[in-house]
Every structure is written in C-alpha cells, then in structure tokens.
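J.: let me see the structure of the following:
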Amino acid sequence: MLRHYFQIAWRNLLKRKFYSLINVTGLAIGMACCVLITLYIYHEKSYDQYHVKKDRLYRVTQVFGGAEKGASPSPKDYQVWGCAPLGPALQADFPEIEKVVQFMSPSSMLLQRGEKRFQQDNLLFMDSTAFDVFSWKMIYGDPKTALTSPYSIVLTKTVAQKLFKNENPVGQALRVDNQNNFIVTGVMEDVPPNSQFTFNGLISMTTMRKFRAEIFDWWGYVDFYTYLLLKENTSIQSLQAKKTDFLKRHNTDKKYTIAFEKMTDAYLHSEASRQPGPTGNLLNIYLFTCIAIFIMLIACINFMNLSTARSLERAKEVGVRKVLGVLPSRLMWQFLFESILLTLAAAFIALVLVRPGITLIEKLSGKEMAYANFFSPLTFVYVAGFAIVVGLLAGIYPAWFLSGFRPIAVLKGKFNPSGESISLRKVLVVFQFTLSIALIAGTIIVYTQLKFLDRHELGFQDDQMLILDFEGDGKVQQNIETVKRAIAGEPGVISVASSRAVPGEFLPNAYTQIQAPGGQMSGLGPLIYEIDFDFIPTYHISLVAGRNYSRSFLTDSAQSMVINEAAAKLYGYSNPADAVGKKFDQWGRKGTIIGVVKDFNFRSLHLPVEPLTLRYGYPDNLNRISVAIKGDNIPATLAKLRRTWDKVAPQRPFLYHFLDESFNAQYSADQHFGQLFTFFSCLTICIACLGLLGLSTFMAQQRVKEIGIRKVLGSSVSGIVLLLSKDFIKLVLIAIVIAIPLCTWAMNKWLQDFAYRISIGPLVFLEAGIICVGIAFATIAWQSVKAALVNPVRSLRNE
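T.: This next block holds a predicted model:
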C-alpha cells in the first residue's frame, strides 16, 4: 500500500512541477528559518549553562540608596557592582556558603615580553577560588594555586599565543604597564562565547591587595562583583531569611541592601544594572519565537491554499477511485502521505540550507553560535518528526476536503469548489498577509528607531573627537599638561582635554553630600566624571548656571565642583541656578558647587540622563586624552599625532579610537537585532508571496476561457490584469487594517527598552501597506499579464 501511495505521490509531484516547487521551496525556507531561529534562541538561553555547579551558583546584587524615599527597592534599583567587604562577611556568617569568589571591573594593561608588547583589555583581578566555582578549563598550570600569589596572571589561550606562540609559558615573566613583573601561572581555554564573562586574563586578587589594601575594608567603595557557591542540599531561601540581621551587623547605612540572583538567570532575566558582561533581551526571544511560528503558519497556509485550490484537477481522480470502491479514509491517508512526502523533502532541503544559514546568522547577530551539540543524530530525528507533524497539520484539511467529493457530481462534470473552501482560502490569505504587513511595519519601526538614536542630539560634540588611551600610565599622568600642549601644537588639532573616562564608558558612583534647599547635607550616590579644566569647553557642553573650572581660580582644583541638571534635581533644586554656591563633600574633598551643565547623554539612549558630578581630576586619576581635530585631512593629522606621541610617551603605544564609533557601539545589539528581524521578515514575506504566486497562477488557469471571451469582446490587457488582481488586493487591504493594532502593541513593547524613542504614527502603516500592496500586485500581475496576453483562439478552441 505504501509503495502504491508513493508511486501516485511521485507522479503527482512530477505532473505539477510548478506547484510542487512552490510548496517544497516555501516549506524548506520556512523549516530552515525555524531551525535557525531555534538555534539562535538555544544559544541565547545557553548563557552560563556550561558551569558544572550552575544550580548552586548565585551572585549578590546591591542597592546603595537607589530607591525612592520610604519605598522598597525595585529590581531595577539593584546593581551587580558592589563592595569588597561583602564577600568575606557572607562567607563568615552563612554556613550554607561553600565558596565565595569576587572579581573587579575589567582593566586594560600593557603586556610586554621582550620586543612584543600590546595593550590588552578585559583583564580581571580575581579571587583564587575562581576555578573551584566556575568551570573554566586550564591548559597549563594548577588551577588550585594559579591565583594565590601576588603578581600572578593566568592568560587565555588566545592571549598566550600572541605572546608565547604554542609553548608552555608557566613560570615566564611579563612586564605589565612598564612597572611590574608578573609571573604567568596558568593558561586556560578561551571563555565560551555563550558566557557573561568576556575576560582575556585573570590576575590574582592578592596583587590588588598589594596595590590598594585599604579598599578591601571599605563598604562604601564600589568596584567588586560577588558570586556564591552554595553547599549541596542548601537553599538560597535560608540566606534570604537571615539577610536583615546580616545587614544590621555589618552596615549601618539603612539605604544599603542586598539580594541574591541565580547565575543562570543573569543573562536574560536580570534587571540589575552594572552587569559584568553582555545581557540578552527576553522580549527579543519572544519576538523571534513568534516569527518562527508565523513563518511555519504561512508555509502551511500556502500548502493548504494550493491543495484546496487544485481540487478541480483531482476531483475526477477522487470520483473514479470512489466508484472503484476506495474508502474515504484510504483516500485521506493517500493525500496525507503526499503531504508528508513533500514536507520530508522540504526538511532535507532545509537541513542543507541551515549550515550556510548559521554563518549568515552569526554575521547578522554579531555572535559566535554555540551549536556544536546541536547537530546530532537526535536533531535529525527531531527535524524529521517536526516535518511529519507539519505534513499532517498542513495536509489534514486538504485531505479531508478532497476525500469528501461526491463521485456522481464529479464524474458528471457538475462539481465546483464550495463557497466554504473559497472563503477559507480568503481567510488564510488575509491571515498570512496580516503577519507579513505587521513584520514590514515592525522592520520600518526598528530602523526608524535606530536612525533616531544615530541622529539624536547628545548634548556634546562626538564627531571628529579622537580619544587617546593611555590607561593610567604613570609617566603620561605626571606630564599630562606637557603631553597636552605637544598634541595641541599640531596644526590639525582644535583643542585637547584629559579625563578619567569619556562618554559611553563605564562610570563609578560616588557617595556625595550636597547641601539641600533646607540647609542640611543630603548624601546620595550620583555618577562621577573626573575631568580637567579643558573638558567641558572641548566637548562643547553647555552651562545653564554658574561657570566652568578655570585656571584663574586657585581653589577650583581642590574646592569646587560642577554638576548636571539631573544632579541638581536629585538634591532638590528645580532651578539649577539655586544649586550654585551650595556646599559639597565628596571622597574627602569639600567645597562649593560653581556650575551646572545642561543634561547631556553621556550614556546609552536606552537610559535617561542620570545625576552626574563633574569633579576636577588630579593627574594620577586620568586615563584618556580627548583631541578635537579638524576633518579636512584626518590621516595626516593622525600621522603627526603618532610622531608627537612617540616623542612625549615612547613607553606607551599610540592607541586611539574615535568617540562617535565607540559611543555608537552601545547600540550594536540593537543594530544586530534589526538585521535579524529584517532578514526573517523578508523571508516571511517571500514565503507569503510564493503562496500568492501559486494561487494567482492557478486562478488564472481556471479563468483562461473567461479571459479569452473577454478579449474577444474587446477587453484590454490592463482591464484583465485588474480583474484578476482586485480580489487579492482587497484581501491585502483587509490584512492592513487587522495588522495595525497587532504591530502597534508588539513594537510599543520593544520600544519600552529605550528612554528616548520614536512614537508610532499612521505613516509607518501607510508605508508598510504601500510596500505590501506593491509586492502583492507585482506577484499577481506577472501571472495576470501572462494570462491576458495569451491568444484567445488557443483558450477557446476546445469550446
């Protein structure tokens, strides 16, 4: 019986090559998209799942007075970045904790071995317990002792190969920042791509204790991440229950509190700020899941539409089989077998498409996919099972519909498709184009938002701003004014400033007391920039009250502070001018506020402008030199600056980047999302158009004699094209109306992640509608014109 089914199915596929090609192509693209989206979601959900002890791993999040007065802190008030004393205190007070590991914010250091030297970023000061807690594989060295001694460094495989090629470097010395010799105590495998940790090397925390021992006792110094490994058969709830007593014993600040967060939730489910690495977006996962479902629905709808539309062609076959005694159930199974055969063929093609598709998805997403375990025999079983299920779902209605024909009516030639089947086809066309229009509109909204971010006025100059990275080099810091003057002397340079950080970079919080309107000192934790006299004018940051730092005032470097409007509001001053002259106390420095700058977007536009203090920075706190340059001959200016730098700072390589590029890098995840969204949206629309092409071709064939008669009676080609197209265009217009509220709701959810965002107006849907109508008309018109140009003698000669 199966052999018989297969022969009939194969003959039908070959007999109707065009329709078979459309069905197989649509299903194959749909399945390939589903597999690729599944792989992307699998990768996103796999972050930090590689740790063997992941079920017992937690991290501590902390609040430093971020909540509203009298209110409990919300999840967004917490930050992962915290203080050093917390870790040892937790270890001592909670017997449920097996290990505590802490590490600091990433550092960038100059590594040198002989003549080889380069600036290496993402180096972490890490506790010696790291390899007991996290599942990082050591290639050389002992993981138990690698991070115990001061001046020990563990390199990742990639960094080790740059310095030592393939030799074992354990025991070798590295010169770091032209100051200290570090001993390489280990080489580890590179951190997996699906990890929040993105470091290139680990330095023993005992090294930092040699540099700054005092910070390990300060509850107010924030630069540490704290992770916990619970003992087996213990629960985090027991720590939660004792948290209040713990805080009373160790910290008198009533605004300070902590929470515990499961490490495997960190990438997708955490709302805390100051993350140690990249984070994902759960809404994006939901959106791509919906797109995968939409794609398969549209592919299945195409199959159902074409199968029911072709009912006339197979009506006599069904009638003859029924007269010969074939049961309706057998006919149903025959048609279902044909459907499953098509979907299995599509599944095979889909798997062929997936491998190059992965390379494309990696490029569009900017991520290295962790898919090694994805392609296994079990995966092929799943795909085959999925294909069979799709074949059953897509073929069940056409099979039932075809097997239900009445043989007498069919064989007499009186059979016509019922109004019910025609109505169903129309509903399905409306449904698939509703999804297509929603995706087109969504794509327009995504790119309009990205363009808005690119063109939004930030409140400071970011173009033609060159940033020189010297990462706290002592000699550059000691001679910072000399270095600045040498750079400023070049003809292509407009102005020069120095600072601890530049817009778009990581900023610390600083506990700051400022005199409130009532006269009392109010202590909060705004962000802090450490800058020099030239920073504000170089960046063209506007003052709204008071004045900038000036060399004319001797006290400005020690007893003055500039804040932004948001900071003035934070301390109770709705009028910025009222904050000028008020007292402050910050990090051991006391004085008065001399100016208030206009709020500027020094961080991503995902975030509102936060309270900021711009503190005069002493040379030993500076890391960056900002150079505003002319745009007429940038390569020549860079060459001159390189020569000047080699003269004034020969110990430090000339490292630079442009501020607009580094600032816009904050939106790389959004740009990659836009590329992925557009890619899958285009494929969805292509699949929908394939179905529309097949359906319009069939309808044109069914009306070939009508077209011939109309041409004989004088109808024009354009009139016939319009006749054949108008029914489909009506359906597309109905789909536009349905798609508007659906898309508006979904994209407003996506836009909520931006503090600065566009509003969704009717123009978006007008554009999407015009595009969709144009695509639909072009798809239908090709077959309509082809049918209209046929000689009427050929179509009427059998009458």
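J.: only C-alpha atoms from now on, for both contacts and neighbour counts.
T.: Fine.
J.: count the neighbours of the closest residue to residue 258 other than its chain neighbours for me.
T.: Closest residue to residue 258 apart from its sequence neighbours, by CA to CA, 6 or more residues apart in numbering: residue 62 at 4.3 Å. Burial of residue 62 is recorded as 23 neighbouring residues (other CA atoms under 10 Å).
J.: could you also give me the structure for this next sequence, so I can compare it with the first?
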Amino acid sequence: MLKNFIKTAFRSLLKNKGFTTINILGLALGLATCLLIVFYVVDELSYDRFNSKANRIYRVNMDLKYGGNVASFAITPPPLAATLAGNFPEVEKCTRLIHDQGIRVKKGNEFIQEEKVVYAEPDLFNVFTLPLVAGDAKTALTAPNTAVITESTAKRYFNSTDAVGKTLTLSNNTNYKITGVMRDIPNQSHFKFDFFLSIAGRADATSNDWNNFSYTTYILFKPGADPKKLEAKLPALMKKQLGANYQQLEKSGGYFKLNIMPLTDIHLKSNRQYELGANSSITYVYIFSAIALFVLLIACINFMNMSTARSANRAREVGVRKVLGSSRAYLIAQFLSESLLVTIGAAIIAVLAAWALLPLFNQVAGKQLMITGQTFAWLLPSLLAIVVVVGVLAGSYPAFYLSAFQPISVLKGKVSSGFKGGMFRNILVVFQFAISIFLIIGTLVIYNQLTYIQHKDLGFDRTQVLVVKNVDVLQSAQIFKQEVAQIPGVKSASLSGFLPTGVARQPDAVFRNKIADPKNALFTEVWPIDEDYLTTMGMGMSKGRGFSRQFATDSAAIVINETAARMLGYGNNALDKKLYRPSGMPNQPLKEFHVIGVVKDFNFSSLRDNITPVVMLLSEDKGALSIKTNNKNMTAFVAQVQSKWNTISPNQHFEYSFMDQDFNATYRTEQRTGALFLSFTTLAVIIACLGLFSLAAYAAEQRNKEIGIRKVLGASASAIVTMLSKDFIKLVLISFAIAAPLAWLGMRQWLQGFAYRQNIQWWVIVLSGLGAIVIAFVTISAQSFKAAMSNPVDSLKDE
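T.: As a prediction, the model looks like this:
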C-alpha cells in the first residue's frame, strides 16, 4: 500500500509540474533559510561547551557603585582566587587570567605585535579543557618566564609544533621559554589567546590588595556543589577583606558586590567592562530563531494555500475515488504522501543550497561555520524530524479539507472552490504578509539606526585620522612625531593610546578634597594626553583651554568633560577648581590638580552607553600616534609615514588603522545583524510572493469564464485587473494593520539598548506598508494582466 501511495503521489505531482515546482522551491527556500539560522544559533549556544567541566565552571564578576558612578566589571582583586580555593569547601580549584597589554615578539629581524596574549596560572589546564600536544600541563606554567603557545602560533614562529624548549624573545629583551604547545582554542570560546605566559614573576601575582581590580577569576566547583550558596557568602567575604573601606563605601551610598556567572552564559549574557573577548547577545539568538520559525511557517502556509486553492481541480478526483470505495483515511494518507514527497525534495535542495551558501553566510555573519561529520550527527535526525513535521503540517489542512468532499456534491459541481470562500486561507495569507511586513519594518529601523550612528556628531572628528599603533617600541616616539608632523598635509599629531574608539581605558577615582572618602569621590576615566590631543581629535572646549607648552604649571592641571563637571557639582564654574587623585606611590598624600578647561562631551565608547566622566592629564603615553591629515592620497601618505618609521626603527613591525574604521568596528555586531536581517527579510518576502503568485494564477483560472463574460459586456482591462487584485490587496492592508503596531513595539524595545538612538520615523512604517502593497501588486499583476488580455472566446467556447 505504501508503494501505491508513493507511486500515485509521484504521478499527481508530475501531472501538475508548475504547482509542484513552486511548492518545492518555496519550501526549499524556507528550509535553507531555517538551516542557515539553525547553524548560527547552534554555534552561538555552543560557546565554551567544549570544556568537559563546563557545567561546573563559573566566572566571578564585580559590580561597583563608587563616587556616583555605577559600573560592572569582569575582573576581580588579585587575592580572591587563593582565598576562595583555600576557605570555601564548595570550590575544587580556582584559576586567574590577566590580559593587560600585547607583546612584541621577535621573528627573524623584526618584532611582531601580538595582541592575543594573556598571563595564566598552571591550574588553567585543570579547569579548562585545553589539551597540550607537547609539554606537561601540570608544570607548563609553574616557573617565571615560561609560555604555552597554540599550534598555529608554533607553526608561525618555528614552522613546526615541535617548539618545547625553544625561546621567544620580546622587544624588551625578555626571553620566554616555551614549555607547552596546545591545540588551537575552538572558535566557540569566550577567550581566544595564542600566548599563555606564566603569571609567576609578575609583581602583582602575589598581591594582597583587595582594592585593586585586574584579574579574571574562574571557579571550578566540586561535583554536586551549589554555586548559589557560595555566592551568598561573597558579601561577608568582601566586608571582611575591605574592612573600613567597605564601611566607608556603604555610608556614602555605594557598594562593592561580587557575583558569579556560569561559563556557558558568558558569550551571550555578559557585556561587562574588561571582557576577555567580544561577546554576542542572547537577544539576537531569540530574534533569529523567531525569524527561522516564521520563514518556515510562511513556506508551509504557501503549500497549504496552494493545495486548497487547487481544490476544484482535484474535487472530481476525490469524488470518483470515494464512489469507487476509497475511505477518507486512505485519501488523507494519499494527500499526506504527496506533501511528504514535496517536503523531501525541498529538504534535499535546501541542504545543498545551505551548503553552497555557507561561505557567503559566514562572510556576512562573521562566523566560521563548517558542515562536518559532527554536524551531520545532529543535522540528519533534526532534518528528518523537520521533514515529517513540515510535511504533515503543510499537508494536513489540504488533506483533511479535500478528503471531506461529499461525492454527490462534487460530481454535481456544487463544491465551493478557488480563492473565494476560503476564510482560513485568507487568514493564512494575512499571517504570511504580516510576518513579511514586520521583517521589512525591522530591517528599515535597524539600517536607520546604523546610519544615525555613523553620522552622529560624536564630539570629535574621526575622519582622515591615521592611527599608528605601538609607538612605545620606538627609541624616541617624540622624534617620530616631529618627523611625521613635517610631512605635507599633516595638520597635527598627538601621542596617546587613549583614543575615543574603545582603545585603552584607565578607570580611577578623583576627589573633591584631600581626604580619600567615597563621599567626595568621582569614579572616572583618567586619560594621559599631550598638548596636541584635543586639536588632533577635533574636540571643542566648553570652558577654559586645553594644555599648552607655554604654561609650565600645566603639569599639575587637568581638563575634564562636561559630564564630569556636572557630576562633581561644578556646573558652569569648574575652572580653577581643585581635584585630588592618588599619586601612585603607597602611603603618599593625594596629589592636587587644578581644572584649566572643560571639553565638550564626546562619545568615547559605544552609543549604547551614556557618556561617562573623563579626566585628562598632561602626561606622556606612547600607546599610539594619531595623525590628522588633509592628504587626498591616503595610500601614498601611509607609505610616507611608514618610511619615517622604518628610518627610526627598521626592525619594528609597522601597524596602523584609520580612526573611522576603528569606530565602525565597535558596531560590527549591529552591522552584521542588519545584513542578516535584510537577507532573511528578502527571502521571506520572496517565499510569500511565490505563494501569492500561485494563488493569483488559480484565482484567475477559476474566474476565467466570469472574466470572459465581463469582457464581452465591455469591461476594460484595467477593470479586470482591479477586480482580480483588490481581494489580495485587502489582505495585505489587513496584514499591515496587524504587523505595524507589533513591529513598532518590537523595534522600540530593540532601540532601548542604545543610549543614543533615533526614534522610529513615521515614514518607515508607511514606506513598509507601501512596499508590501507594491510587492503584492507586482506579484499578482502578471497573472491579472494575462487574464485581462486573454481572448474571451477561448474561455466561453465550451459553454
């Protein structure tokens, strides 16, 4: 019987090639889109799960309210790890990482800047699953000046993974002995380092300073231990360790809280300062999962609509089968067989399409997804389940609808067929286009916000600013700056690694008087800059002046931003006020500074966040040289700067970027989300239009004789087109009325994640509605015009 079902279904599908082709293409597009999104979601949810003890590993976080500022950090005090491991029975092991700056490693005759560098403890390998291919994990990082590197790094520097015992020479003439080579860290890790240097030997490694926050601390809990019980003990621990400082903080209305986060939550649920890598957001996982489901539903709706619209064509078939003795169950099985055959064909095409599109998808999404044997282990069962569910879901309504026809009514031609009378089908069309309109509005809002970000006045000018990195390796950074300043087209140049593009941060406290009391404090960014910084960055002054070589007293001067002036309570009277900050020496009184200027607020971090206080000091920092130029030929200009660099230090690697590119990189996640949204929206609209095209074709076919009579009686082509189109346009208008408010609410919620955002413009909603109507009209117009221009004799000659 099964063989007969398949044979009959196959013949029926071949008999209606156009219907079958459109159905298979629609489902294939929906399934391929769904598969790509599933790959993305599975990849996002798999972060850090390669660790065999992942369910027992937690990171300790810190929340701080100090001096009026609230901040959340992924770092903790240095002694925390040892204290937890030694005093809490729930803890099996603790390990620390500290990522403070990159290193320059000698390769041949030049030094290469390496940023993927972290200092680690030997217990790293007992907590995380980071297998070594060479060396002993138990002793690899126990001695000072030892290092473990990844396989790819070993090949880059030594052309082989046989690197244990060899030496890495840094630019400061420090040698690190390689004691281990580890496998490359999987892409699905919240940290991705190439160099793991031994913490042993660092001055702060044995520090007992609980007021210093610099280390990332991880806890491996014992099997069966309750992490929440340990978390409940952390406030008492901090109160004990900080003593009088903790009491002062509480009295001032501040707090210092530690909390723990599961390792597997970090990538999608953590966006703190001093993360070890760029994390994503669980929100995007939810959004794309919903899109996958909706696109698949649109494809299923197409199948259901087209099958029921063809009911007139198959009504007599059903009637004859019933007269000949076929049961309703048999007919249902027959129609479901056809549905499953279509779904299987679509699934095969979808897998091939997803495989072919994966490189392009990786490029857009910024992923490195691959279809491997492990992928097939979950993909094949999942795909089989999807085929069955989609096949039954898409074919169930047509099967039950068609099999319910009564033979007498069918054979007398009394069955209501076609587009008219299909209330449930109309509801499905409305649902289909409501989803499409929702996605169109969402796409426009995302691109509108990205455009707003890219063109917003940030309080500084990032155009045509060349940033030369790691200038500190030069013997004389000042000479390099002077040489660069002489290049034609250079307007100004500034030495400082503290740039308003998310590079280098130095949070610290300043005080209103000489007493280091939290009540008098402001927790702020402290940036060392030179006299040319404000000019190079194009920053404007609200009050006073910037630093100048003409004033020797500027060494004890500071410039603050408007937010700092407001939070300090100075208002418009900040000039000549005194501020105090630690001198950097233990047991020394606070150092006094006087305010000489208030710089206009500028966005130095993501536009998701409000502007926070900034205090600028006149101090040497060689992290980078920023060069403002009006040179039109940037390629030639970069070559000139590199020539100056090579003259001063020929063996040092020259590395640069442009400030506007660095700024745009901050919003790479949103840019990728926008591109993916656009791609999936386009596919959803195409799938919806395939269904609408077929419905329009069948509606025109079923009203063929009516059209012929109307034409004979004098109806114009435009009147015929209007008659055939208005029913569909009504459904699109209803879809718009449903989707518009839902999209407005949803995208308004998404925009709440930005401190600086553009409100949803009315024209975005209107344009989306008009776009949907135009798309729908264009889709059905081909069939409508074809029917309107046909010869009425052809449709009436059989009467």
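J.: give me the TM-score for this pair.
T.: Once superposed, chain against chain, the TM-score is 0.94 (TM-score structural alignment, normalised by the length of the first structure); 783 aligned residues with a CA RMSD of 2.3 Å.
J.: rewinding a little: what's the helix or strand for the residue nearest to residue 258 of the first structure?
T.: According to DSSP states H and E, residue 62 of the first structure maps onto strand 57-64.
J.: can you check which part of the second structure the very next helix or strand once past that strand sits on?
T.: Going down the chain from strand 57-64 of the first structure, the next helix or strand is strand 82-83, by DSSP H and E. The aligned range for strand 82-83 of the first structure in the second structure is 76-77, by TM-score structural alignment.
J.: need the residues that contact the matching stretch.
T.: 60, 61, 62, 209, 210, 211, 212, 213, 214, 215, 216, 217 (CA atoms under 8 Å, 6 or more residues apart in numbering).
J.: from those residues, list just the buried residues.
T.: 60, 61, 62, 214, 215, 216, 217 (16 or more other CA atoms under 10 Å).
J.: and the closest residue to residue 57 of the first structure other than its chain neighbours, helix, strand or coil?
T.: Among residues not flanking residue 57 of the first structure along the chain, residue 229 sits closest, at 4.8 Å (CA to CA, 6+ apart). State at residue 229 of the first structure, reduced to three classes by DSSP: H, G, I helix; E, B strand; the rest coil: strand.
J.: residue 229 of the first structure: neighbour count?
T.: By other CA under 10 Å, the residues close to residue 229 of the first structure number 21.
J.: what sits against the aligned residue in the second structure for it?
T.: Correspondence of residue 229 of the first structure to the second structure, assessed by TM-score structural alignment: residue 220. By CA under 8 Å, 6+ apart, the residues touching residue 220 of the second structure are 53, 56, 57, 58, 91, 92, 93, 94, 127.
J.: what does residue 536 of the second structure give?
T.: Residue 536 of the second structure makes contact with 491, 492, 493, 494, 626, 627, 628, according to CA under 8 Å, 6+ apart.
J.: name the element the counterpart of the first one in the first structure belongs to?
T.: Right, residue 491 of the second structure. Under the alignment (TM-score structural alignment), residue 491 of the second structure maps onto residue 494 of the first structure. Using DSSP H and E, residue 494 of the first structure sits in strand 493-499.
J.: what's the average distance of that strand to the second structure?
T.: In this overlay with the second structure, the average offset of strand 493-499 of the first structure from its partner residues is 0.8 Å by mean CA distance after the TM-score superposition for the first structure.
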